[in-house]
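Participant: no sequence on hand, only this structure:
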């Protein structure tokens, strides 16, 4: 017996990627074309919490958050099946994001968060402005 409620649900969950999502790739391609270099799927503070794009010298961590997984105010949905499982899981994701932001800022990092639905060029331009503003 699978952990998923249905075969379709199982296939959908297996297809979810931790890194290299389409929105991440679009932002990374744009940043690269602007001449910026960065680390991908990197833990800024060590440990298990990883940022999608990290500028180590600039101490800037960038997250491209999925609307479903991270509670986008415009697009988040609550699953109808197994809500007793999903609601706490999704709530914990949001709490973990907030904890990560606090930890990074306390360690002197700049944290930038964007939603997957945001336009990649605009996101990349915002990141580039931040990274180029900071001094060593």
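Facilitator: Cool, the structure landed. Remember, predicted model here, so these are calculated numbers, not experimental data. Numbering: from 1, shown residues only.

Participant: C-alpha from now on. contacts and neighbour counts both.
Facilitator: Will do.

Participant: specify the helix with the largest residue count in the protein.
Facilitator: Criterion DSSP state H: the longest helix present in the chain is helix 83-106.

Participant: below is structure B, check it against A:
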């Protein structure tokens, strides 16, 4: 278990690199809400966008999740709790006015980064339009 990374995984790194190359800056592994003990992989605070790159096994990907062969009860329950926590996190952030973006680790990094850049730019433009006199 100690060898399993909770941050800076290859899919995260690829997406972050492409988003950074497009000129956007963000926080890495940060809490979107200070009182919520959960971190997003990328946080764009002023635009209120939280990005999560979920691992297929740990978050129960419908395409790639394969139930474990050993200790099935524990690991299946663990993945179920992870998915429930993901839904709860999404709901809490949306109630606080955040846009939540979730990607699976198997999705092409180029597609994910393009979507992040587009939606963050859209949110920033909307915020700028609201604050203009």
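Facilitator: Right, received. Where do you want to start? What you see is a predicted model; the values in this text were computed from it and never measured.

Participant: related to what we said a few turns ago, if you count neighbours, what's buried in the longest helix of structure 1?
Facilitator: Neighbour-count burial for helix 83-106 of structure 1 flags 90, 94, 97, 100-101, 104 (criterion: 16 or more other Cα atoms under 10 Å).

Participant: could you list the residues in contact with it?
Facilitator: The set of residues external to helix 83-106 of structure 1 that reach it, using Cα atoms under 8 Å, 6 or more residues apart in numbering, is 44-45, 49, 69-71, 78-79, 110-111.

Participant: distance between it and the chain's centre?
Facilitator: The gap between where helix 83-106 of structure 1 is centred and where its chain is centred comes out at 12 Å by Cα atoms, centre = their mean, to the nearest Å.

Participant: which residue numbers in structure 2 does it align to?
Facilitator: The aligned range for helix 83-106 of structure 1 in structure 2 is 72-95, by TM-score structural alignment.

Participant: helices or strands up against the one helix or strand residue 129 of structure 2 maps to?
Facilitator: If you go by DSSP states H and E, residue 129 of structure 2 is part of helix 109-131. Contacts defined by 3 or more Cα pairs under 8 Å, 6 or more residues apart in numbering; DSSP states H and E place helix 109-131 of structure 2 against helix 10-21.

Participant: right, I'll call it a day here.
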